[in-house]
Every structure is written in structure tokens, then in C-alpha cells.
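Trainee: what's the 3D shape of this:
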Amino acid sequence: MNELFHNAAPNATRVAPPLPKPRQYPQQKPANAYLFGTCVLDLFFPEAGMDAIRLLEREGIRVHFPQGQSCCGQPAYTSGYTDEARAVARAQLALFEQDWPLVVPSGSCAGMIREHYGELFKDEPATLDRALALAERTFELAEFLLHVCKVQFEDQGAPTQVALHTSCSARREMNTHLHGRALLAQLGNVARVDHDHESECCGFGGTFSVRMPDISGAMVADKTRALRESGAAQVVSADCGCLLNINGALEKQNAALRGQHLASFLWQRSGGGR
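Mentor: Predicted coordinates for the structure are as follows:
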């Protein structure tokens, strides 16, 4: 959240960024797709990456995972290190050359590729076309399942209540909160509970939590208090950075409530592993 405004004048009017433009979705599911695992998912939530692959494979899609992939470049980009972000992004461009969809189990990382790669390479015409082409075929996982695969989940779990958390950048750039809500609504035994502070940042913000730990700590305290007071038995999110922050705070509070990646939640509720 902080990166939106930290360069603004103290009394400047805060103008919300525009919502994502409506996009045209393929009429048929592709035979092949790339998965961009994201660095946080790869290191801390590998089971969510595997569950994302299982969800796609169950739809008849062959999933390709280039081993050389790393970070999307977002931490450097939002911290003002544009040259470093460009170098990281250029390395990713070289890995996804086939004209297949790029599915990302993170709204913030998907938003980086889709919304900002064009800006990164605007002064490099030879690279810009590749960056824009990749951006156009980049989808956040929930968006892809809903609008491209047109999944219809049959809930096989016990009745439960969950709270959905969506990162602030994923909300404004990829509408991930709407996609997540729609998928959860397909699960007949899952009741999604609204919670106070639902649209507010959890305080992670990538490097924001490192540069401003006191503010970040206060924000995640507000977030976790709202989640605990919601009555939800579980938190579900499509962004691993937020899950790290929220789960860490809940653990420090000795709370029983925990968050799970949306991919794992959907896979388990729809009969995965049984």
C-alpha cells in the first residue's frame, strides 16, 4: 500500500488507481499453460504450488514449470530500483517464449507482470513487444480457473466458515477478490464471512514491512483482530506474502486461526487427495 503514495506531497489528494480494463478471455481451455510459481510460494508454500498444478491438470491442461524462473521483479520495482527490476524481468521473459497462458498463483505478482512490464521496457522497443505479449497472456490463478477453465467445483468438505483476504495490489490490479469470492461461492458447505478491515492492507507490502516495521505491525494487528472477531474458522488468501504476515502474527498471538492458500483450499474441498 505504501508504495502508492510515499512519493506524494504530504497534503496531496490521494487518487485511487483505475480498475483493470475488462479483458477478453479465451473461449476454450488451452492444452498447455505455464505456471509462474513466485519466489515466496516456492520457498514457503510449495504445497500451494503443487495444488495449483493439480487443479490445472484436472482441467486437462499440461502445466509447464521452467526451472529457471525466480522473482517477478516487484520488490525491486516498488522500491525504486528500476534497473534491477528490469534485469529480473528480462530473465523471466526468456523462459516463457511459447504462446501459452502464464498462470500465477498470486494476484500481486500477476499484476506486476500484466500491469508493469510494459512500463519497465518502454524504452527498449526490441523487448517491449515480448513484455506486452507476456502481459496479455498472464492470468492470476483464480481468474484463470473461473473465466478460462470455467470450473464448477463440487464441495466435498464439512460445513465451515472462512474469511477471504486479498492483497491490496491484487484487488486493484487483478480484481482477485472478486474471482476468489466467485470460486468460494461454488462450495456449498463453505460460508464466506465478511470481516472488518477486509479491503485494507495486512501491512506486509513487501519491503514496506521492513522499512516501516512499526506501522506494518500495527496494520497486521488490526487485520488479525478483525479476522479473529469475524467468527471464521479459517482464513483463505491467494497471496503468499500476506499469508506469511498474517499467519506469523496469529502465531505470535497464540491464536488457533490460520490462513491457507486458495489453491490448496479449493483442491482439498473439491476432493483432491482422496
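Trainee: C-alpha only now, for contacts and for neighbours.
Mentor: Will do.
Trainee: and the lengthiest helix in the chain, how far out from the chain middle?
Mentor: Counting by DSSP state H, the longest helix found in the chain is helix 213-229. In terms of CA atoms, centre = their mean, to the nearest Å, the centre of helix 213-229 is found 20 Å from the chain centre.
Trainee: next, the structure of the following sequence, for comparison with the previous one:
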Amino acid sequence: MRIALFVTCFNDTMFPETGKAVVTVLERLGHSVEFPLAQTCCGQMHFNTGYRPEAVPLVRGFAQAFAGYDAVVTPSASCAGMVREYHGVLARQSGDPGLERQVAEVAPRVYEFAEFLVDVLGVTDVGAFFPHRVTYHPTCHSLRGLRLGDKPFALLRAVRGIDLVELPGADSCCGFGGTFALKNAETSTAMLGDKMRSVVTTGADVLCAADNSCLMHIGGGLSRLRTGIGTLHLAEILASTEGATR
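Mentor: Sure, this is the predicted structure:
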């Protein structure tokens, strides 16, 4: 199987260790991963803010960069959702039949990391060891967009040494929502406050999610409150073999 990593512009800029973790896990499972250097942003920021025509070149670039791969894996539920749900919409609106065909070929092969492991590779135990108390926040795109369901939990439950605890009010939004947090700062902060209170009640050492954008938002708040609770992307926990004995 020919696999490509779509790292996303956000992860590449802010959280490069997450992309490395995806590669670590897939290579541990016996797969090689390619990184197309032509990849850029998927256009989600532009699309969500109403700049649809400006997003079309990014859709075109994505389809070209990832053409020919059997699977495109990304550690971002929001970006995976953007490509699968809206690249086709933008291609149709562009009036370019060639772009429509390209997107129709590539978009269905884009997978969020957890769904690729569970649904495509049929794996839940990836050989991880992470001896910490962890709680999981199902981000809006992973929960309502991609409908990942129990897949992240299946992967986390198979991690050796982990103490996985349920997050109260897990299905509530953290208040990030991309530019929503900028345009509606007071509402976003109120939502963040509710989410942080839920996280703190778990007694977790680490908050985990499938989107670093939401983890950045929540983690920033937890840090300012000096809670001592860290944040890690799901891929980084799955890549961990901390303290494991051979």
C-alpha cells in the first residue's frame, strides 16, 4: 500500500512532533510513509471564512500533490473532514470538470489517523506504552463530522500502562472553532472555561484529542491556570514506548 502523510499546515508549523509520531506508528506496523513536498494548506481556513474562490487553488494543489496514493493519512480530523466533505463542493463550484475528476479520485482516500488504523489496517494495539492518567476530548470534527465514534478509545485502551478516564461533558465544544475563537472571543472563552473544568475534575495528567487546534486552545487555558495538565495528540501517545521493557 502506498501511503502519504498529509501533515497539515497547522501541525507542520506548530506541532511537528505529531506528524513524526504518525510516521513512527505506521513504520512500527510495517508500512513506509511518503511525504509529498508539494503539499500545502487544505483551504479550510479560507472556506470557513467565506473565501471560497480563494480556496480553489489549494484544492487543486492538494489533488495534484496526493494523486496516485492508495491512502492519505492525516493527524487532523478537521482537515480530513474538509477534504472529504468540501473539496468536491469547491471543485463543482469552480466549473472545472478536470478538477472535479481529480478530487473525486483523491478525496475518498483521505483518512484521519485513528480511522486509518482501525478501519483500514484493522489494528487497535500499536505496541504503545504510556504510564499516565489520560482523558480524551472528542473534537467536534471528529465527533460530528467524521463520526470516529469509539475508534480513538479502542486505540487508547490498548495502550499498555495507561489509566484512561472518562471526560465529563465530552461531547461539548471547547470553543475553538478556528476563526470562531477570534470573532467571538467572549463566547469562546466561556466555552473553554466549561471544558477546562471538566478536564480538571478527571484528575488526568494528560488531555488527548485528534486535533491539535483544539488541544492548543484548551492547553493554553490549562497552562495559564497552572493546572499541571499537559496535552498530547493521540498519535503521540500511540507512538510512545515510554519506560517499556523489551
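Trainee: thinking again about what came up before, corresponding residues in structure 2 for the longest helix of structure 1?
Mentor: The aligned range for helix 213-229 of structure 1 in structure 2 is 185-201, by TM-score structural alignment.
Trainee: re the thing from before, which residues does the longest helix of structure 1 contact?
Mentor: 163, 195-198, 200-204, 208-209, 235, 245-246, 249-250, 257 (CA atoms under 8 Å, 6 or more residues apart in numbering).
Trainee: now the buried members of these.
Mentor: Buried by 16 or more other CA atoms under 10 Å: 163, 195, 197-198, 200-204, 208-209, 235, 245-246, 249-250, 257, out of the contacts of helix 213-229 of structure 1.
Trainee: any idea which residue sits dead centre in structure 2?
Mentor: Centroid-nearest residue in structure 2, with CA atoms, centre = their mean: residue 76, separated by 2.1 Å.
Trainee: that one pairs with which position in structure 1?
Mentor: The alignment partner of residue 76 of structure 2 in structure 1, by TM-score structural alignment, is residue 106.
Trainee: spatially nearest residue to that match, not counting backbone neighbours?
Mentor: Setting aside the residues directly before and after it, residue 106 of structure 1 is nearest to residue 239 in space (CA to CA, 6 or more residues apart in numbering), at 4.9 Å.
Trainee: got the contact list for that neighbour?
Mentor: 105, 106, 107, 108, 166, 167, 261.
Trainee: in structure 2, which of those residues still touch?
Mentor: Retained in structure 2 (both residues aligned by TM-score structural alignment, their matches' CA atoms under 8 Å) from the contacts of residue 239 of structure 1: 105, 106, 107, 108, 167, 261.
Trainee: which of the residues you listed lies closest to residue 188 of structure 1?
Mentor: residue 261 (19.0 Å; CA to CA).
Trainee: determine the longest strand present in structure 1.
Mentor: Identified as the longest strand of structure 1 according to DSSP state E is strand 160-165.
Trainee: all helices in structure 1, in order from the N-terminus.
Mentor: For structure 1, applying DSSP H gives helices covering 39-44, 46-58, 74-78, 82-93, 107-111, 117-120, 125-136, 141-143, 168-174, 176-185, 208-211, 213-229, 240-252, 262-269.
Trainee: turn those helices into JSON lines, including distance to residue 191 of structure 1.
Mentor: Below are the helices of structure 1 laid out as JSON lines (distance: least, CA to CA, whole Å):
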{"stretch": "helix 39-44", "distance to residue 191 of structure 1": "26"}
{"stretch": "helix 46-58", "distance to residue 191 of structure 1": "21"}
{"stretch": "helix 74-78", "distance to residue 191 of structure 1": "33"}
{"stretch": "helix 82-93", "distance to residue 191 of structure 1": "38"}
{"stretch": "helix 107-111", "distance to residue 191 of structure 1": "23"}
{"stretch": "helix 117-120", "distance to residue 191 of structure 1": "37"}
{"stretch": "helix 125-136", "distance to residue 191 of structure 1": "34"}
{"stretch": "helix 141-143", "distance to residue 191 of structure 1": "18"}
{"stretch": "helix 168-174", "distance to residue 191 of structure 1": "21"}
{"stretch": "helix 176-185", "distance to residue 191 of structure 1": "8"}
{"stretch": "helix 208-211", "distance to residue 191 of structure 1": "31"}
{"stretch": "helix 213-229", "distance to residue 191 of structure 1": "14"}
{"stretch": "helix 240-252", "distance to residue 191 of structure 1": "20"}
{"stretch": "helix 262-269", "distance to residue 191 of structure 1": "13"}
